[in-house]
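K.L.:
turn this into a structure:
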Amino acid sequence: MPMESSSTAAGSARRTSSRSVLIGQIVLAVLGAYVVITSLSLGLWTSLGPGPGLFPFAMGALLALLSVIWFFQERSEATETAEPVDGGLVLAVVLSLLILASVMNLLGFQVSMFLFLLYHLRIRSHRTWPSSLIISLAGSVGVFYAFYYGLNVALPTALLLPLTLIGL
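P.N.:
Okay, here's the model as predicted:
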């Protein structure tokens, strides 16, 4: 008899989890559809090229599509237990993002993003030093120059005098 009650408890936990996941899938699909519909009024294309509604349209369609794919993936899985969440990892990511946001204007995008990526790649993920340095450089300096020169989007530069003197 106790076995039946424990299996019933596991089944109800699964139903509760599935209900919350289903609500999340519906909310994201509706949000994606809303973004698609409202982006149409902005115009997808102009005589000069892509219009202001093209990017929101693409992102809304992608969000709705991925929500539908997620729905079908959840229905095809036979697992009954959810994977445990690593609270330490979540805390480390949230705290490092808060630190990144707080030092970005002082250190600039390049230095702060380099340190952020290096922390997550080398210390949290235990990657080798060469791969951590290469990926951190590409993700900080490379992205900075891609945005600055390729997209004409200014990212924060350093306010500290030694860093500004060397162009960071």
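
K.L.:
okay, CA-based contacts and neighbour counts for the rest of this
P.N.:
Will do.

K.L.:
for the protein, longest helix please?
P.N.:
As assigned by DSSP state H, the longest helix anywhere in the chain is helix 2-40.

K.L.:
show me what counts as buried in it.
P.N.:
By 16 or more other Cα atoms under 10 Å, the buried positions in helix 2-40 come out as 14, 22, 25-26, 28-33, 35-37, 39-40.

K.L.:
now stretch 42-57
P.N.:
For stretch 42-57, by 16+ other Cα under 10 Å, it's 44, 52-54, 56-57.

K.L.:
one step back: from the chain's centre, how far out does the longest helix of the chain sit?
P.N.:
20 Å (Cα atoms, centre = their mean, to the nearest Å).

K.L.:
cool, and stretch 52-71?
P.N.:
15 Å.

K.L.:
what does that stretch contact?
P.N.:
By Cα atoms under 8 Å, 6 or more residues apart in numbering, the residues outside stretch 52-71 that reach it are 22, 25-26, 28-37, 39-45.

K.L.:
helix or strand right after the longest helix of the chain?
P.N.:
strand 45-46 (DSSP states H and E).

K.L.:
what lies in contact with that next one?
P.N.:
51-54.

K.L.:
switch to 6 Å and redo it
P.N.:
For strand 45-46, contacts defined as Cα atoms under 6 Å, 6 or more residues apart in numbering pick out Gly51.

K.L.:
to check against the first, give me the structure of this:
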Amino acid sequence: MHWSPTTRQMEVIIGVAFIGLALVVIRESLLLGAGWASIGPQPGMFPFISAAVMGLCGLGVCVQALNHGGGGRPFADPSEFREVLRVAAPMVLAVVLLPYLGFYLVTALYIGLFAAWYGRMRWYLVLPLGILIAVVAFYAFEQGFKVLLPKSILYGYILPF
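P.N.:
Coordinates of the predicted model:
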């Protein structure tokens, strides 16, 4: 038997997934320290606030879907589902590569390759975009927020991240 989800069902599933992910991030950010120290915000404060907003948005999606969601309309036809996979597959690949390439290289590759593949941007625009985003993310998280993120296997040899 083939299950074809309705729009309402998918909205509730996504809302619950956002709430679940938000709870995991809130828990981890509390372990880092999500308050205000004498020198400023603790490392978990930004993730805590972001996760709290994400959880509230997930709750809003669930409430809206249950009150007046898409009803019995089908979620997606096969061509729409292919488009979803075109976006989701690179994300899954990025998560798989994260332990080996680190957060910053994966971010640069993901943004760059996605812009080239899906956005059809030229390589001379994609290359500086990927590098710029990786460098800005590095300084924002490592230097600004003092949050250590996974480093690549090249850390210490070639790259500072």
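
K.L.:
just to revisit the earlier point, from the buried residues of stretch 42-57 of structure 1, which is closest to Leu95 of structure 1?
P.N.:
Taking Cα to Cα as the measure, Leu95 of structure 1 sits nearest to Pro56 out of the buried residues of stretch 42-57 of structure 1, at 29.6 Å.

K.L.:
who does the helix ranked longest in structure 2 touch, helix- and strand-wise?
P.N.:
In structure 2, taking DSSP H as the definition, the longest helix is helix 78-117. Other elements packing on helix 78-117 of structure 2 under the criterion 3 or more Cα pairs under 6 Å, 6 or more residues apart in numbering; DSSP states H and E are helix 123-138.

K.L.:
list the contacts of the helix it packs on.
P.N.:
Residues outside helix 123-138 of structure 2 that contact it (Cα under 6 Å, 6+ apart) are 104, 108, 111-112.

K.L.:
and for stretch 149-161 of structure 2?
P.N.:
By Cα under 6 Å, 6+ apart, stretch 149-161 of structure 2 touches 100-103.

K.L.:
Glu142 of structure 2 maps to what in structure 1?
P.N.:
Counting by TM-score structural alignment, Glu142 of structure 2 lines up with Tyr148 in structure 1.

K.L.:
give me the residue at the spatial middle of structure 2.
P.N.:
Met91 (8.3 Å; Cα atoms, centre = their mean).

K.L.:
ok, that one to Met121 of structure 2 distance?
P.N.:
Separation of Met91 of structure 2 from Met121 of structure 2 (Cα to Cα, to the nearest Å): 19 Å.

K.L.:
quick revisit: and the longest helix of structure 2, how far from the chain's centre?
P.N.:
The answer for helix 78-117 of structure 2 is 10 Å, by Cα atoms, centre = their mean.

K.L.:
could you check how far the closest residue to the match of Glu142 of structure 2 other than its chain neighbours is from Tyr34 of structure 1?
P.N.:
The shortest distance from Tyr148 of structure 1 to any non-neighbouring residue, by Cα to Cα, 6 or more residues apart in numbering, is to Ala154 (5.5 Å). Ala154 of structure 1 sits 30 Å away from Tyr34 of structure 1, going by Cα to Cα.

K.L.:
next: Pro130 of structure 1.
P.N.:
Relative to Tyr34 of structure 1, Pro130 of structure 1 is positioned 44 Å away (Cα to Cα).

K.L.:
keep only those of the buried residues of stretch 42-57 of structure 1 that are in strands.
P.N.:
Per DSSP state E, strands hold no members of the buried residues of stretch 42-57 of structure 1.

K.L.:
can I get those residues in a markdown table including distance to Ile99 of structure 1?
P.N.:
Converted to a markdown table, these look like this (distance: Cα to Cα, whole Å):
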| residue | distance to Ile99 of structure 1 |
| --- | --- |
| Leu44 | 37 |
| Pro52 | 33 |
| Gly53 | 33 |
| Leu54 | 33 |
| Pro56 | 29 |
| Phe57 | 33 |
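
K.L.:
among the residues you listed, name the ones in helices.
P.N.:
Among the buried residues of stretch 42-57 of structure 1, the members falling in helices (DSSP H) are 54, 56-57.

K.L.:
thanks a lot, see you next time.
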